[in-house]
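> Let's see this in three dimensions:
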Amino acid sequence: MHIRPGCAAALGATVSAEGVNFALFSAHATRVELCLFSPNGQTEQARLTLPEAEGGIWSGFVPGLKPGAVYGYRVHGPYEPEAGHRFNPNKLLIDPYARQVVGPLVWDDALMGHEVGHPRGDLSFDTRDSAPFVPKAVVCAALPPAAPGPRRPWDETVIYEAHVKGMTARHPAVPRGLRGTYQGLASQPVIDHLVRLGITAIELLPVHAFLDDRFLVAQGLRNYWGYQPIGFFAPEPRYGLSAPILEIRQMVERFHAAGIEVILDVVFNHSGESDETGPTLAFRGIDNSSYYRLTEDGRHYINDTGTGNTLNLSHPMMLRLAMDSLRYWVEQIGIDGFRFDLAATLARGKRGGFSPRAAFLSTLRQDPVLARVKLIAEPWDVGPGGYRLGEFPPPFAEWNDRYRDGVRRFWRGDGSRAELARRIVGSAEIFDVSGRLATTSVNFLSAHDGFTLQDVVSFVKKHNLPNGEGNRDGHSENLSDNFGIEGPSDDPAITAARAARKRAMLATLLLSQGTPMLLAGDEIGHSQRGNNNAYAQDNDTTWLDWAAADPDLVAFVARLTALRRAHPVLRQRRFLHSGLRAEDGLRDLVWRLPSGEEPKGPDWHAPGICCLGAELRVAAAAPCWGAAAAFLVLNPGGPTIMRLPEGRWRMMLDSADPLAPEAEFAAAETPVAAQSVQLFIAAAPEPVQERP
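Modelled structure (predicted):
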């Protein structure tokens, strides 16, 4: 086995007919060794020094090497933690550009660049070989370009946030050998369920290769959510069978064939290496001061993420890595979009402040590949000034936690009409800037982080003791209600009240302007037993309980998405501001009290919230026009009577009577049950047409 000068143009392992080119960026290394292993990753068979170093990129070409070769790196350089350098060639390192990894991470003190327990702490130097305990990279041939997906417009999008394993681990119709895998997720029973629900995009919790935190393993737990990445190209092997890359691509192809886009939750704000006391697995040992944001003393890590470190997206090579990864998942796997975890961190500049013109956001926006896919920001982090809702530039959509909180308060009975009104018409006061669309607001009632919808109506307190942190983790205020009994109840009155509240909240979500996101399991009534931070619960707590699924609730959600799909007035691209429509002199948005009158100042914040009506038409600012109109009635209080606007209305939905068929409603007033939502559509509207 020998090595000759290579090419620095393409980072990672690039296969050609003659062999494999290896390239790794490290600006401060003095030598880089390529280590080749046996196919099972157990035995190091060769150690070759990369002969070329050009602009900080070390490269070499190994003739005759084939796809499937297993490798890692050892990087030499100064071990000077107080200057930001933590090179230690005794530690085998994962290629950040690895397309596949093999072998588990086995926690051992040899993974640390310093001696654990040494009086000098992380300033000490550990000489043990970490290779037996580290996953290895695998050389992979490039895939042919992926076919484009459905490319659903935002105003037709309904997102379903799901976990690869949790979706199918207990699904009786999925073959046992496929449960919890990429293939199982894309099996026909799952696809049929999503199609029936009217889902157009499935958003997956992280599938980049990640690790199980040491403190979790010590307690017999695992990192279920996956927010501890150790590679940004390789799919997580635990969800694969024999060929994870091909399996995840086949999964995407199957979803596309069903008209469903695939969005990935990606974590570019930090890595799984933690702080200075953590393991040396990749970035830390390759070039610590380039890949991470460090404090002024150079020794410690800026921790805007709450995980111990923050990746340095201000550095051009870390930025390149992120962009290369995203393009790879789009072009070779077929991914249709990304949700960026703690996206405020990605938009922090060299000085640590947030900027909508940060290098990461600007580079994404101009990239010809990435600018055409869906981009969703989680618009906050735990760093200073980290809450940036509404401040991301187009074409980003954003998770809107103010929607979640406002809707939960309204239906719990301690919110306000004003807050609900802002949320159900797209949160225009937050997002209607810089030409952004009403679909920018990703509305949700629940997500992986927090209570499920079933738990929102069943628990007041969090019940996180199984996480092993003394119930100190997770949010303490969930804006939830237990209807008098904490947890499950057999009381028919409580069960009925909880069901009514869930239907009302789901109707609110799917009939609001903006882009709705449904948490997997909310449509079947799945509970996590009050655990609102189930990141370590890789078990029945998080795996969807299909055997206990509520078929009536599934049918109700399917009916809601069908109504949203059939009536574009419910999912407009332009914001509604009660603007006067030139064509007919009618306003595009009119709020109504039960009396039929419009609310005045005090009505918006009156104590004891009661019924509110919203009369909706095609936006005055929209490029099209039509006489279609909808009237939405939301009643968190007791039974009441709502006076309908003038005209002929057809009742399309009553959440209090979910099985009731559509019906013409000629009366001037409609009875509205407690804790319910009603939807009316104007009878025989004129077709939508372009404005003159």
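> C-alpha only now, for contacts and for neighbours.
Fine.
> just so I have it, where are all the strands in the stretch 351-500 of the chain?
374-377, 397-400, 441-444 (DSSP state E, counting those that start in this stretch).
> Distance to Ile494 and mean neighbour count added to the ones you listed, as CSV?
Listed next are the strands of the stretch 351-500 of the chain as CSV, based on distance: least, Cα to Cα, whole Å; neighbours: other Cα atoms under 10 Å:
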stretch, distance to Ile494, mean neighbour count
strand 374-377, 37, 22
strand 397-400, 30, 26
strand 441-444, 24, 27
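> In TSV, list the ones you listed along with distance to Asp122.
Compiled in TSV, the strands of the stretch 351-500 of the chain are given as follows (distance: least, Cα to Cα, whole Å):
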stretch	distance to Asp122
strand 374-377	35
strand 397-400	38
strand 441-444	42
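> out of these, which comes closest to Ala162?
strand 441-444 (13.4 Å; Cα to Cα).
> from memory Lys374 sits against Gly337, does it?
Yes: counting by Cα atoms under 8 Å, Gly337 is a contact partner of Lys374 at 4.1 Å.
> looking at the strands of the stretch 351-500 of the chain, which is closest to Ala547?
Comparing the strands of the stretch 351-500 of the chain by Cα to Cα, strand 441-444 comes nearest, at 25.2 Å.
> What distance do you get for the spatially most central residue of the chain to Phe125?
In the chain, the residue lying closest to the centroid (Cα atoms, centre = their mean) is Asp265, at 3.9 Å. According to Cα to Cα, to the nearest Å, Asp265 and Phe125 sit 36 Å apart.
> go on, Asn312?
Asn312 sits 25 Å away from Phe125, going by Cα to Cα.
> which one of those two has more residues nearby?
Asn312 (26 against 20; other Cα atoms under 10 Å).
> quick one, helices of the stretch 351-500 of the chain?
Remark: helices assigned in the stretch 351-500 of the chain by DSSP state H, counting those that start in this stretch are 359-366, 401-412, 417-424, 428-431, 453-456, 492-510.
> most packed of the ones you listed?
Per residue and on average, the most neighbours among the helices of the stretch 351-500 of the chain fall to helix 453-456, with a mean of 28 (mean count of other Cα atoms under 10 Å).
> One more, so I can put them side by side:
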Amino acid sequence: MTPDGVSVAVLAAHATAVDLCLLDPAPDGSLTERRVPLDGPSFGVWHAHVPGVRPGQRYGFRTHGVWDPAAGLRHNPAKLLVDPYARGLVGRVDLDGAVSGGAPDEPFGHADPLDSAPHVPHSVVVDVDGLRARTPDPRANRPYVPWRDTVVYEAHVRGLTMLHPHVPEDLRGTYAALAHPAVVGHLTSLGVTAIELLPVHAKSDEPHLVTKGLTNYWGYNTLGFFAPEPSYATRAAQDAGPGAVLDEVRSAVHALHEAGIEVLLDVVYNHTCEGGVDGPHLSWRGLDSTGYYRHDGNVPAQLVDTTGTGNTLDFRRPRVVQFALDSLRYWADVVGVDGFRFDLAVTLGRGSDGFDADHPFLVGLQADPALANLKLVAEPWDVGPGGWRTGQFPAPLAEWNDRFRDAARQFWLADVARLQRGGPDPGHDGVRDLATRLAGSADLFGHGDPPLARGPVASVNFVTAHDGFTLRDLVTYDHKHNEANGEEGRDGSGDNRSWNHGIEGPGNAGDTATARVAALRARSVRNLLATLLLSAGTPMLTAGDELGRTQGGNNNAYCQDDATSWVDWDLAPWQRELLDSTRALLALRREHPALTVDAFYRGTPLPGDAPSQPDLAWYDAAGEPFTHDDWHDPEARTLQMMRRTPVAGSSHVLVVLNGALSPMEVALAGRGNTDRRWRRVWGSTSGTRAMVEHPDREPGERVLLDALAVVVYLAAPRG
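Reported below is the predicted structural model:
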């Protein structure tokens, strides 16, 4: 905005003319429209200064030019287009209206002449500078939590608070609810340092979901990369307009910062909500389809799809790279968020010859001063050729570590299920892969120049995420149960590495067998939590896992905006015990520096220590160092991990894991590596800090370790 109006610019490189359309709704629902021809193009950009335009003004664009879908050109002035840089949107896409650019069911046919303006969202002018001048700046109180101390909590704005009994009903499911003391109190008492929000960019629902009466609950279907999703705002903010919605988002971020909690956004720059060639004609498709979207170069021009959604934004194009970086800077500078998780990030680094770690977009992330010191996290895969790239992104990006997820599930669930059933050994590697993940996945994240520079914190460790089973469902179902999605079970992953512990589903309340299975399931959950929260790296919890949330076996609840996906805060006693267990594990992590390292272990002595005292050491059940043969024994199921740190006065940590089906006598590790005594502080059989006193033990003393259990010991300095 300018003091007397607005300056307008929009990319439409192949258009012959572009109109700015100023819209004013009448009381009867009709629209009056004033069209302002733009000047240009200047390097593909159309522009003008328009006096008299004030905050709250609705607008859009119409493009004139060639309609030749076979060549990728889709200019149709009958279609009102959303500004890709709009700071606010009002209205929803009416898929029953005239929102297709071409004739219905003819994506390569003639242009559709029906006006789409009544059926599409409208861009809205927002006085961003005025809002910033009047309200607290969420950048001013950023916590800047070091990576080594970071604990990420992945949550959905609606799902986290829709059922919270202490949040007022008019706030539930909103940005404002995130800042409510009951929600903030839960996060801080848990030990969370960063909340990672599923997409909050303005979105639209896919046509196939609308047909089924469903919605895109997760939000990975973006319509506005600069505009907050208005439906997540309170009714009062929605009624007041996009400026109030933006204010609510900024206020929530500021309040979370006050509590020491960072805010990360899950962002989806790899595709848009316009789908394939038969999808709606809403913005980029009508402005410059060949400039924004990746095409295959054939005639007719087909969209390249490395995202599974029908389209892919073309990051070979400088304007697309600029667009994404401009959006990131806006959310960092205006909203004050602390970082981003990039959905299907391999697509963002695809050049003409595939993924490139030196891609201009990735270089931009590293070099942009506006993004310096923010947390940047890649989902290191997409669905295109060569799409799995875990460990191959450049610093300072961290990455979701799917190998951690798979190793933890394999060891504690899939392998145990096989042992229980007496099945053949499928060739898994005992404890070797799990130990690599516990130590920070140097095999994945230790490469680079110089080597080991990224450290274990580059590994965002997780056992569950929004996509897949919840932690409770991992131990309750062998198979996905996605019937409510209306796709006859075809959707969702079939590789879950889950284990129902002998009963598919929750079982019959009060049944003896069900009670026995429930106890074993609770132990398995605690084993997985301990593996996650005691490993080197950056742990990520999925909202509700600490409470035993279930989705009834649905492992792809992207379209379930109901109790299936919402966090249920009405807790049974076992769920309260699980919450206590999670708090206890996170307290151990927070209090003991050996559990929060930001450099890879080297297996060498710390400064001033004897040669026999490495920073990380592995032992078998007899308390002897692991040998080469031990590491390659597929039947090895017991492991002791001893960790030391150079921090003065800190404790050594010993994590003992027994993945066998029977109890195991274990000689506690550390002979020759420490002169301290071990004190048991946590065990997965009970799940909280030691409720009974356990005698201190000398290294080499024998203890009986329960079947399928994790026990944690600390050794404080003597004296």
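> Drop the TM-score for these two in here.
Superposed pair, TM-score by TM-score structural alignment, normalised by the length of the first structure: 0.94. Supporting alignment: 665 aligned residues with a Cα RMSD of 1.6 Å.
> Gln238 of the second structure reaches Pro230, doesn't it?
Yes: with contact defined as Cα under 8 Å, Gln238 of the second structure reaches Pro230; the gap is 6.4 Å.
> what residues are shared contacts of those two?
Val245 (Cα atoms under 8 Å, 6 or more residues apart in numbering).
> Show me the common contact partners of Lys374 and Gly337 of the first structure, please.
In contact with both Lys374 of the first structure and Gly337: Ile263, using Cα under 8 Å, 6+ apart.
> on that earlier part again, more neighbours: which of Gln238 and Pro230 of the second structure?
Pro230 (27 against 18).
> how about Leu520 of the second structure, what does it touch?
His501 are the contacts of Leu520 of the second structure under Cα under 8 Å, 6+ apart.
> Under the alignment, what does it map to in the first structure?
Matched to the first structure by TM-score structural alignment, Leu520 of the second structure sits across from Ala497.
> That match and Asn531 of the first structure, how far apart?
22 Å.
> repeat for Ile260 of the first structure
30 Å.
> Enumerate every residue touching His114 of the first structure.
121-126.
> one more time with 6 Å, if that's ok
122, 124-126 (Cα atoms under 6 Å, 6 or more residues apart in numbering).
> coming back round to it: is the residue nearest to the centre of the first structure in a helix, a strand, or coil?
Three-state assignment for Asp265 of the first structure (DSSP: H, G, I helix; E, B strand; the rest coil): strand.
> how would you label the closest residue to it other than its chain neighbours: helix, strand or coil?
Once flanking residues are discounted, Asp265 of the first structure sits nearest to Arg339: 4.6 Å by Cα to Cα, 6 or more residues apart in numbering. Secondary structure state of Arg339 of the first structure, per three-state DSSP, is strand.
> Would you confirm that Arg339 of the first structure contacts Val262?
No: using Cα atoms under 6 Å as the test, Arg339 of the first structure is too far from Val262 to be in contact (10.7 Å).
> So which bits of stretch 706-719 of the second structure are buried?
706-715 (16 or more other Cα atoms under 10 Å).
> Export the residues you listed to a markdown table and append columns for distance to Met664 of the second structure and secondary structure.
Shown next, in a markdown table, are those (distance: Cα to Cα, whole Å; DSSP: H, G, I helix; E, B strand; the rest coil):
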| residue | distance to Met664 of the second structure | secondary structure |
| --- | --- | --- |
| Asp706 | 6 | coil |
| Ala707 | 7 | coil |
| Leu708 | 10 | coil |
| Ala709 | 10 | strand |
| Val710 | 12 | strand |
| Val711 | 12 | strand |
| Val712 | 15 | strand |
| Tyr713 | 16 | strand |
| Leu714 | 20 | strand |
| Ala715 | 22 | strand |
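> List just the nearest of those residues to Gly60 of the second structure.
Val710 (58.8 Å).
> Just tell me what Thr464 of the second structure corresponds to in the first structure.
Checking TM-score structural alignment: Thr464 of the second structure goes with Ser446.
> still on that earlier bit, looking at the second structure, which of the contacts of His114 of the first structure hold up?
Shared with the second structure under both residues aligned by TM-score structural alignment, their matches' Cα atoms under 6 Å, the contacts from those are 124-126.
> so, if you compare these, which one comes nearest to Pro594 of the first structure?
Ser124 (71.9 Å).
> Near the aligned partner of the closest one in the second structure, how many other residues are there?
Under the alignment (TM-score structural alignment), Ser124 of the first structure pairs with His110 in the second structure. Counted by other Cα under 10 Å, the residues lying close to His110 of the second structure total 15.
> contacting residues for His110 of the second structure?
Taking Cα under 6 Å, 6+ apart, we find His110 of the second structure in contact with 102-103.
> The residue nearest to Asp265 of the first structure: neighbour count?
So Arg339 of the first structure, with other Cα under 10 Å, has 24 neighbours.
> now for it: what does it line up with in the second structure?
Using TM-score structural alignment, Arg339 of the first structure sits opposite Arg341 in the second structure.
> Check Arg31 of the first structure too.
So Arg31 of the first structure corresponds to Ala17, using TM-score structural alignment.
> And for Leu211 of the first structure?
So, by TM-score structural alignment, Leu211 of the first structure is matched to Ser204.
> follow-up on the earlier one: pipe the kept ones among the contacts of His114 of the first structure into CSV and attach secondary structure and distance to Ala656 of the first structure per row.
CSV is the format used below for those (DSSP: H, G, I helix; E, B strand; the rest coil; distance: Cα to Cα, whole Å):
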residue, secondary structure, distance to Ala656 of the first structure
Ser124, coil, 66
Phe125, coil, 67
Asp126, coil, 66
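> Specify which member of these is nearest to Glu54 of the first structure.
Phe125 (28.8 Å).
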